[in-house]
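K.L.:
Just need the structure, nothing else, for what follows:
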Amino acid sequence: MSEPIKTRRDGRVLEVTMDRPKANAIDAPTSRIMGDIFAAYRDDPELRCAILTGAGEKFFCPGWDLKAAADGEGPVSDYGVGGFGGLQELPNMNKPVIAAVNGIAFGGGFEIMMSCDIIIAAEHATFALPEINSGVIADAATIKLPKRIPYHIAMDMLFTGRVLDAEEAARWGFVNEVVPADKLMDRAREKAALLADGPPLVFASIKEVLREAEDKKFQDVLNMMNRQELQTVKTLYNSEDQKEGARAFAEKRKPVWKGK
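P.N.:
Below is the predicted model of the structure:
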């Protein structure tokens, strides 16, 4: 049996492809593999950006493998270091991840997609949270979605499980771009190349600040930044990259980021 998750390294960009015929559904062993892959990406100083996509043209990921569930796998199984899909609960994930949604993104697949920082969708991609039909709650989406899009739209999706097309997803703002299917990976790689060429210490700071801001007041987080109590901010403000950014601006040239 072939590996359910394929990886491809292109310079400073890691491509991760879910490849579990027929639908790229995720069971616990596959989730653990994904967690290990994304943890290795997080910890590799040579890698600057990752792309997550699905194999084929029909499915990005429909979520939890219900065949595994029927065989006894429970919703609280050991999904690995990053939680379901390897990303949702991965500690200190301070690098950008792009979702290239090549088809159906339902349930847990939708939630994995939401754990990415930028979402690019093929024109035929569709999105839904159909967990109600399986007698379970869309746990991560119930927490995240009402904070990302209008409350009433989020509740409609959670209560009804209805399917949204890519155009509507973009209208509500949980998809950045919609492109023709044959241009999806080209566009994702173009965006990844841009981010891989950007300031990694700044990106890390942005992601940590956003996590801290989830449950704190604005002024409290700002004070933490100003006092350099967040490790990524402290690293950034005491780095060569920070000095390089100022020098490059003064010298009217493109900065050379070293991540240190």
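K.L.:
can we go C-alpha only for contacts and neighbour counts from here?
P.N.:
Noted.
K.L.:
Using the three-state scheme, assign Ala121.
P.N.:
strand (DSSP: H, G, I helix; E, B strand; the rest coil).
K.L.:
So it sits against Val179, correct?
P.N.:
Yes - with contacts counted by Cα atoms under 8 Å, Ala121 reaches Val179, the gap being 6.3 Å.
K.L.:
Mind checking which of the two has more residues around it?
P.N.:
Legend: neighbour count by other Cα atoms under 10 Å for Ala121 and Val179, higher for Ala121 (32 against 17).
K.L.:
who are the neighbours in contact with the more buried one?
P.N.:
The neighbourhood of Ala121, defined by Cα atoms under 8 Å, 6 or more residues apart in numbering, consists of 99-103, 166, 175-179, 184.
K.L.:
Distance-wise, check it relative to Ala154.
P.N.:
19 Å (Cα to Cα, to the nearest Å).
K.L.:
Thr30 now?
P.N.:
Separation of Thr30 from Ala154 (Cα to Cα): 28 Å.
K.L.:
Of the two, which one has the most company?
P.N.:
For Thr30 versus Ala154, the count of surrounding residues by other Cα under 10 Å is larger for Thr30: 24 against 19.
K.L.:
For the comparison step, fold the sequence that follows:
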Amino acid sequence: MPLTGPDIILYEKRENYCVITLNRPERLNAISVETGERMYEIESDFANDPNMRVAIYTGAGDRSFSAGMDLIDFAERAARGEQRRGAARPPIVHWKPTIAAVNGLAYGGGCERALSCDIRIAADHVKFALPEVKRGLIPGSGVYTMPRTIGPGIAMWMCLTGEPIDAQEAWRIGLVTKVVPKEQLMEAAIETAQIIAANGPLGVQAAKQIVKQGMEVPIEYAMAIGRPLMDVVFNSEDAKEGATAFREKRTPTWKGR
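P.N.:
As a prediction, this is how the structure comes out:
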């Protein structure tokens, strides 16, 4: 059953994937404290639902994926003496694949939300920026994730200037995987989610975990970290089912174990 709660975020489960939509188009899908708390609840549900294998993140409308932190909300809380680093909690840690369908500008926390996803597909009119320095702030997670995604040179330029880049430049530097016309964005994201969800979930999640953890250490250590996970996958029921289904020329029935 879907979670009940404020509709500032829409949470739609479809077969074996879900669509999570920031739903504040009148505020360019800016992230308030309430939005961050709601996102935490939704991500917890997704992470713990065995039927959900992939999540797609997007924004309502076509102007904005997310403009980042809601500065009006931030200013009001600051005026009351509340001390906060930002509006959004860090994303829930799990090994299920996530896709950002970037439908409009992705600034600040919106850009960071896209960076937290495993695959980023952008509409051809969008822009990305980490503009926090223009408001006397600092990117909350972008200072860590952007250089790991595109390298330190361009990441430093984005963090220090706060200037935006367009979708084609984002593709050129490896920030996004694919750029499509805006009317094809959700179709492309859903197609990708369905391709991933059709694969063995144990293998998919282990592959994501090994890639993520292996990037932080030399390759020899990465292989040592990955070996136990590979052993689990290669000796799983899903591995046997995959080989059997191939031999019998049928679609595998995955158990996730």
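K.L.:
still on that earlier bit, greatest separation within the contacts of Ala121 of structure 1: which pair is it?
P.N.:
Of all pairs drawn from these, the greatest distance, 15.4 Å, lies between Gly103 and Asn176 (Cα to Cα).
K.L.:
okay, those two: which has more neighbours?
P.N.:
More crowded of Gly103 of structure 1 and Asn176, by other Cα under 10 Å: Gly103, with 26 against 14.
K.L.:
is it true that the more buried one touches Thr53?
P.N.:
No - counting by Cα under 8 Å, Gly103 of structure 1 sits too far from Thr53 to count as a contact (9.4 Å).
K.L.:
what sits in contact with each of the two?
P.N.:
Common contact partners of Gly103 of structure 1 and Thr53 (Cα under 8 Å, 6+ apart): Phe60.
K.L.:
all helices of the stretch 1-150 of structure 1, in order?
P.N.:
Secondary structure of the stretch 1-150 of structure 1 (DSSP state H, counting those that start in this stretch): helices at 28-43, 66-70, 108-114, 139-148.
K.L.:
Buried ones in stretch 125-135 of structure 2, by neighbour count?
P.N.:
Within stretch 125-135 of structure 2, the residues that count as buried by 16 or more other Cα atoms under 10 Å are 125-133.
K.L.:
Then stretch 46-59 of structure 2?
P.N.:
46-47, 51-59.
K.L.:
Show me what counts as buried in stretch 177-195 of structure 1.
P.N.:
Neighbour counts using 16+ other Cα under 10 Å place 177-179, 181, 184-185, 187-189, 191-193, 195 of stretch 177-195 of structure 1 among the buried residues.
K.L.:
How about stretch 111-127 of structure 2?
P.N.:
111-117, 119-127.
K.L.:
Which members of the buried residues of stretch 46-59 of structure 2 are the farthest-apart pair?
P.N.:
Maximum pairwise distance among those (Cα to Cα): 23.4 Å, between Asn51 and Gly59.
K.L.:
quick one, strands of structure 2?
P.N.:
9-14, 17-22, 54-59, 64-66, 98-102, 105-107, 119-123, 127-129, 165-166, 178-180 (DSSP state E).
K.L.:
Redo those strands as JSON lines? Include distance to Gln213 of structure 2.
P.N.:
JSON lines is the format used below for the strands of structure 2 (distance: least, Cα to Cα, whole Å):
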{"stretch": "strand 9-14", "distance to Gln213 of structure 2": "28"}
{"stretch": "strand 17-22", "distance to Gln213 of structure 2": "24"}
{"stretch": "strand 54-59", "distance to Gln213 of structure 2": "19"}
{"stretch": "strand 64-66", "distance to Gln213 of structure 2": "28"}
{"stretch": "strand 98-102", "distance to Gln213 of structure 2": "16"}
{"stretch": "strand 105-107", "distance to Gln213 of structure 2": "26"}
{"stretch": "strand 119-123", "distance to Gln213 of structure 2": "17"}
{"stretch": "strand 127-129", "distance to Gln213 of structure 2": "26"}
{"stretch": "strand 165-166", "distance to Gln213 of structure 2": "29"}
{"stretch": "strand 178-180", "distance to Gln213 of structure 2": "24"}
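K.L.:
and Val232 of structure 2, which of the ones you listed is closest to it?
P.N.:
Across the strands of structure 2, Val232 of structure 2 has its closest neighbour in strand 54-59 (21.1 Å, Cα to Cα).
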